[in-house]
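Trainee: heads up, no residue letters with this:
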């Protein structure tokens, strides 16, 4: 915390203080819903004193303190640079501490921060590659920028500490809860309340099943619902059945894990489809490849019948019972008289508050020095489900984005364009924060150059999945190969048939968008692999790219092929 002791705090007026260094180019405000007031941004001086490097650091080993000269926003004189041969290569540490070895979450957070921040170097690189060189001092500015980024991220626990503090102190932050209000935002509140599910078989006592009501579900009433169960694979199979089979029954969607994009469809749409056939309730197999009796909740489209998730083990159990029931007539087993249709008693006290409250995003930005009206967004969401602290989903993403902006602010030279951090609210349920942002800032959308979100876990960094033109993807690949190739975290691939939840409206408006991805925390597979499912074993329980895109001479979203970006 010593690095924050002498710096003011950036405050959300009715929320927890967010530690950010002083910068005259940064501001924090809120998005309210229609008619809300936006507080005046606090001034935060951008230029910081030159650091004093401790003995043994990379700077001390090099034996000099370099300064940026000749670049925009700098008026300091250049010291005599050392011989070229003494300058360390990019990302090489003489003491051997920088290795691609990830023994702990703290190290993973540090590396992910470096990945997000490393394109910060682009401020200097773009000006060096194309204009004529202005002397040796200008060349050493790369080392200064790199040293700043490494000193700010490697070996520090800032992100880890802020993440642990918020999640330990405030815990789960469901939309509309007092905990989320304290952490920084509030919206209309869905409440789980008391809930239970029991499997009823004539041969044994009622068996209580771990379950979680789906977000947005209606309740059953205090008396609950008791009915026979019909098991289907998915909505397609449901649509082959008639009303007589489904009416008055509880439908279990036992959808096998095929990746989150496919498997969660039954959870989202199952209840609204099943009620068309007269179903009285819906159960869904948890959207995860792995379980130890742990159900996974998630959002559903609103329906007039209740819906809940059960564990993969109990889904398998009910399917076995149901399969025996279907074959009982021709069975040769001595137990066939007990092959009956499974029956479930479901009780849910879920409710949705009638009154709504204002929704507020957390926003902070470093104003661009040349085109402040043009915006690069880095983002993550601040809310979580009510049954976990939301560390992976998505407090980790928010604090990595926060650290990225903090490092950009402390460097002392703002990029050409504005870099804006957005902490979205209500991502898990209705994306009210994203909708409000788009509505209130519609006049700015044409000047949104790029938008990114970190909402897929913060593990060993891999790169970006991009929704944008071929040209935009090609530019990002060049950036990744040039600056992050050695770390293995500069990969870029196209986003196919997916929507980045909080960025959906920006995507539809033609803004190039991307989602940050890590390697699978279990298998170390890339997001392109069929084995990429480790995140969903935990699910529900940045300024590098930003600086590059904000500093590029041309906008990445410009389609004229003659207007090539300078990489």
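Mentor: Okay, I see it. All values reported here derive from a predicted model rather than from experimental measurement.

Trainee: all contacts plus neighbour counts: C-alpha atoms, from now on.
Mentor: Fine.

Trainee: and the gap between the closest residue to residue 457 other than its chain neighbours and residue 435?
Mentor: On the basis of CA to CA, 6 or more residues apart in numbering, the spatially nearest residue to residue 457 that is not a chain neighbour turns out to be residue 392, at 5.5 Å. When distances are taken as CA to CA, to the nearest Å, residue 392 and residue 435 turn out to be 23 Å apart.

Trainee: which of these two has more neighbours?
Mentor: Remark: of residue 392 and residue 435, residue 392 carries more neighbours, 22 against 19, as counted by other CA atoms under 10 Å.

Trainee: give the contact list for the residue nearest to residue 457.
Mentor: Contact criterion CA atoms under 8 Å, 6 or more residues apart in numbering gives 457-458, 538-539 as the residues in contact with residue 392.

Trainee: for it, helix, strand, or coil?
Mentor: Look at residue 392: counting by DSSP: H, G, I helix; E, B strand; the rest coil, its state is helix.

Trainee: related to what we said a few turns ago, make a markdown table out of the contacts of residue 392 and add neighbour count.
Mentor: A markdown table is the format used below for the contacts of residue 392 (neighbours: other CA atoms under 10 Å):
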| residue | neighbour count |
| --- | --- |
| 457 | 25 |
| 458 | 28 |
| 538 | 16 |
| 539 | 20 |
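
Trainee: of all these, which comes closest to residue 125?
Mentor: Proximity of these to residue 125 was ranked by CA to CA; the top entry is residue 458 with 27.5 Å.

Trainee: in contact with that closest one, which residues?
Mentor: Each residue near residue 458 by CA under 8 Å, 6+ apart is listed here: 108-109, 112, 392, 396-397, 517-518.

Trainee: what about 7 Å?
Mentor: Under the criterion of CA atoms under 7 Å, 6 or more residues apart in numbering, the contact list for residue 458 reads 109, 112, 392, 396-397, 518.

Trainee: and here is the other one:
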């Protein structure tokens, strides 16, 4: 009896030791593969050269523009050159809004005494009358103040939304979320009280002279009820606010020439490597190919597009053969409609495709810090068990949170969605502004982001996300 007990304990101990050895071997294997991914990304990556072309040869890629179509053609050709199993264009109808000749604005402290103001039309805004609009200004800190002021104090005036991003928020995206409603819905709400136009403080933590554009909505307003909407730079907002305290009778003038045209056809650009053992399980990695027209869209979101393309390039470069289908999608029209993401999800559902994981990069090409995840707790716990593999690369953020706008329409109760989270402290210095340009992207930071994305995709592909 005693001998049998000893034998059984010995067998269990051997099995346990063998299991530990297997885990150790798997961890060593993963460490080596991830090290290889980072090495290749930092020495042979194509992302920086791709971004150079997108930014400097094509430029800003507003949906429906010639530049957007040039970007579609270029990225498809580059994906074709990688030797993927399949590359195609997915048609999608997108809005076509054109800025027209540059906007102009000033405020007048007394007749003939004016100060010019950096200004830009918000995306989707109507134009001013041909001679512009000029009126007294009423400053508010948010939409909720309109109710208190009422029509009597707002009618016939220009509403100036001046709530800044909260500088105490370490997560700058939280600061952005805290004030972006005045940009998006400010015109719609002010028009209800008889305002003739709105100007908005740019969504920017820094004080500078760059006005930042972005999408806005008129909701259900009739065409005749729509009023022009624009953003002014943070320096201009500070100056105007101070001047209004000294002289509440200041008049503001602005002129813009934007126009909305009928929808036009554009495309999502898609490429994939077919899985070897579970081809029906799809892993998506992507960014949005469109950008605003003020800069060249290098951070928002040229960086995310070239990083996503590079994930497939690097996996092929190291000779990795995925078990599951890995698909890159460059979405069109995230900035002013989300038509690309919505159409991709619609077609996926129509074709009964099984997407198990989606990863989006749309927070700039800065140094990666980690990921946020949206999905089942069991999948999140499995992903968190890989965190130690990323710590040598200073990737420490693995937490529940949002993912990405374009992959959001894929959400269901099974899929796990993730967003790459770079350091965000400088992102809103460039977001939707004229200085979102190639020179502000650091090559090494961009490549580190690519490697971080490729490493997570590798682990999801190798182990899956089932409990």
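Mentor: Good, I have the coordinates. The shown structure was predicted, so the numbers you read here are calculated from the model rather than taken from an experiment.

Trainee: what TM-score do the two superposed chains give?
Mentor: TM-score for the superposed chains, counting by TM-score structural alignment, normalised by the length of structure 2: 0.79, backed by 395 aligned residues with a CA RMSD of 2.4 Å.

Trainee: ok so, going back, quick one: the residue nearest to residue 457 of structure 1 from residue 357 of structure 1, how far?
Mentor: According to CA to CA, residue 392 of structure 1 stands 26 Å off from residue 357 of structure 1.

Trainee: that older thread, of all the contacts of residue 458 of structure 1, which two lie farthest apart?
Mentor: 112 and 392 (13.5 Å).

Trainee: which position in structure 2 aligns with residue 309 of structure 1?
Mentor: With TM-score structural alignment as the matching criterion, the partner of residue 309 of structure 1 in structure 2 is residue 231.

Trainee: now the closest residue to its match other than its chain neighbours: which helix or strand?
Mentor: Once its chain neighbours are removed from consideration, residue 231 of structure 2 has its nearest residue in residue 200; the separation is 4.5 Å (CA to CA, 6+ apart). Under the criterion of DSSP states H and E, residue 200 of structure 2 resides in strand 197-201.

Trainee: likewise for residue 310 of structure 2?
Mentor: Residue 310 of structure 2 belongs to helix 303-317 when elements are defined using DSSP H and E.

Trainee: in structure 1, what stretch matches that helix?
Mentor: Aligned using TM-score structural alignment, helix 303-317 of structure 2 spans residues 396-410 in structure 1.

Trainee: what residues of stretch 153-173 of structure 2 count as buried?
Mentor: In terms of neighbour count (16 or more other CA atoms under 10 Å), stretch 153-173 of structure 2 has its buried residues at 154-166, 172.

Trainee: gap between the two ends of it?
Mentor: Length of stretch 153-173 of structure 2, first residue to last, CA to CA: 33 Å.

Trainee: and for stretch 458-474 of structure 1?
Mentor: 25 Å.

Trainee: how far off centre is that stretch?
Mentor: For stretch 458-474 of structure 1, the distance from its own C-alpha centre to the chain's C-alpha centre is 14 Å (CA atoms, centre = their mean, to the nearest Å).

Trainee: residue 116 of structure 2 - nearest residue in space that isn't next to it in sequence?
Mentor: Residue nearest to residue 116 of structure 2 in three dimensions, not counting chain neighbours: residue 106, with 4.1 Å by CA to CA, 6+ apart.

Trainee: give the equivalent position in structure 1 for that neighbour.
Mentor: Under the alignment (TM-score structural alignment), residue 106 of structure 2 maps onto residue 198 of structure 1.

Trainee: residues in contact with that match?
Mentor: Taking CA under 7 Å, 6+ apart, we find residue 198 of structure 1 in contact with 206-209, 344-346.

Trainee: how about residue 298 of structure 1?
Mentor: The neighbours of residue 298 of structure 1, taking CA under 7 Å, 6+ apart as the test, are 214-215.

Trainee: repeat that for 10 Å
Mentor: Listed by CA atoms under 10 Å, 6 or more residues apart in numbering, the contact set of residue 298 of structure 1 reads 212-216, 264, 267-268, 286-287, 308-309, 385, 428-429, 539-541.

Trainee: now do the strands in the stretch 351-500 of structure 1.
Mentor: Taking DSSP state E, counting those that start in this stretch as the test, the strands found in the stretch 351-500 of structure 1 are 351-352, 361-366, 371-381, 417-424, 448-453, 461-467, 491-494.

Trainee: I'd like those laid out as a markdown table, including distance to residue 231 of structure 1 and mean neighbour count.
Mentor: Formatted as a markdown table, these follow (distance: least, CA to CA, whole Å; neighbours: other CA atoms under 10 Å):
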| stretch | distance to residue 231 of structure 1 | mean neighbour count |
| --- | --- | --- |
| strand 351-352 | 27 | 16 |
| strand 361-366 | 41 | 24 |
| strand 371-381 | 35 | 24 |
| strand 417-424 | 37 | 29 |
| strand 448-453 | 37 | 25 |
| strand 461-467 | 36 | 25 |
| strand 491-494 | 36 | 19 |
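
Trainee: where does the strand holding residue 200 of structure 2 end up in structure 1?
Mentor: Following TM-score structural alignment, the partner segment of strand 197-201 of structure 2 in structure 1 covers residues 281-285.

Trainee: buried ones in that stretch?
Mentor: The neighbour-count criterion (16+ other CA under 10 Å) identifies 281-285 as the buried residues of stretch 281-285 of structure 1.

Trainee: mean shift between that stretch and structure 2?
Mentor: Aligned to structure 2 and superposed, stretch 281-285 of structure 1 gives a mean residue distance of 0.5 Å (mean CA distance after the TM-score superposition for structure 1).

Trainee: of the buried residues of stretch 153-173 of structure 2, closest to residue 313 of structure 2?
Mentor: Nearest to residue 313 of structure 2 among these, counting by CA to CA, is residue 172 at 31.3 Å.

Trainee: state the distance from the closest one to residue 450 of structure 2.
Mentor: For residue 172 of structure 2, the distance to residue 450 of structure 2 equals 22 Å [CA to CA].

Trainee: and the residue most central in space within structure 2, how far from residue 423 of structure 2?
Mentor: Compute the mean C-alpha point of structure 2, and by CA atoms, centre = their mean the closest residue is residue 362, 3.0 Å away. Note on residue 362 of structure 2: its distance to residue 423 of structure 2, by CA to CA, is 12 Å.

Trainee: much appreciated, bye for now.
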